[in-house]
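In: show me how the following folds:
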Amino acid sequence: MLNRYIIERNMPGVGAGTDQDFSQMAGKSNQVLNDLGSNIQWVHDLGSNIQWVHSYITDDKVICEYLAENEDLVRQHAKLGGFPADKIMKVKHVCDPTTAEDDFSAIKGTKTQDRESFLTS
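Out: Below is the predicted model of the structure:
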């Protein structure tokens, strides 16, 4: 089972980067993920057990979301890519507007049986 992780990368001035800079960063991360099929067994195992979801770039930080089997895989990916991984946090719960299901039933006028059906109706 893959767990969700948030990674905080301190990268002073990163927000001033260009589209080309961000493309290169994404390309490097993708390259590490794609190259994980090498003959080194732990590297091969890493590839099937970690997925990059997306990243948010602020002035001085990159906040990334990954799905991974464990925190060590996230650290290994960062090391192979040459990225900082200053703080890695395992997500315990995801809260979004659908978490307030009772509030949605009031909006719709009937009890919501399925959050997905509400969102797609």
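
In: every contact and neighbour count from this point should use C-alpha atoms.
Out: Noted.

In: any idea how many residues pack against the closest residue to V14 other than its chain neighbours?
Out: Spatially, and ignoring its direct neighbours in sequence, V14 is nearest to D60 (5.4 Å; CA to CA, 6 or more residues apart in numbering). By the measure other CA atoms under 10 Å, the count of residues near D60 is 13.

In: what sits against D60?
Out: 10-15 (CA atoms under 8 Å, 6 or more residues apart in numbering).

In: which of those residues are buried, as a PyMOL select command?
Out: The command below creates a PyMOL selection of those among those that count as buried (16 or more other CA atoms under 10 Å):
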select buried, resi 10+11+14
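
In: Proceed likewise with the subsequent sequence, for comparison:
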Amino acid sequence: MPKFVIERELPGAGQLSQDELHAIAVKSNSVLADMGGRAQWLQSFVTDDKIYCVYVGDDADAVREHARVGGFPANVVSQVAGTIDPTTGE
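Out: This is a model prediction of the structure:
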């Protein structure tokens, strides 16, 4: 499955409480369960005003469907073309 990075604009994201983050994760998991494996959430990074999420999925439309059904913003959905890390330079 291709990997995607989703940029979600969410003003004040960095101020969300653990309970609020928990509720978001519960909703996300519920929507994904109903999608029958067409998308899978790997992890998210919360910044001051955005959440960056990493997913694998059948295609970008599956990732956008998850956002739409869950009521989550998905301002930018980008398919990952490759990865690099410090070992790439060795």
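
In: the residue nearest to V14 of the first structure matches what in the second structure?
Out: Here D60 of the first structure is matched to D49 in the second structure, going by TM-score structural alignment.

In: same check, this time on E8 of the first structure
Out: In the second structure, the residue paired with E8 of the first structure according to TM-score structural alignment is E7.

In: okay, buried residues for whatever helix or strand that match lives in please.
Out: Taking DSSP states H and E as the definition, one finds E7 of the second structure inside strand 3-9. By neighbour count on 16+ other CA under 10 Å, the buried set for strand 3-9 of the second structure is 3-9.

In: just give the closest residue to the corresponding residue of the first structure for V63 of the second structure, not the sequence neighbours.
Out: In the first structure, V63 of the second structure lines up with V74, judged by TM-score structural alignment. Residue nearest to V74 of the first structure in three dimensions, not counting chain neighbours: A68, with 6.8 Å by CA to CA, 6+ apart.

In: could you pull out the strands for the second structure?
Out: 3-9, 39-46, 50-57, 76-79 (DSSP state E).

In: please point out which parts of the second one sit buried.
Out: In this case it means strand 39-46 of the second structure. Buried residues in strand 39-46 of the second structure, counted by 16+ other CA under 10 Å: 39-41, 46.
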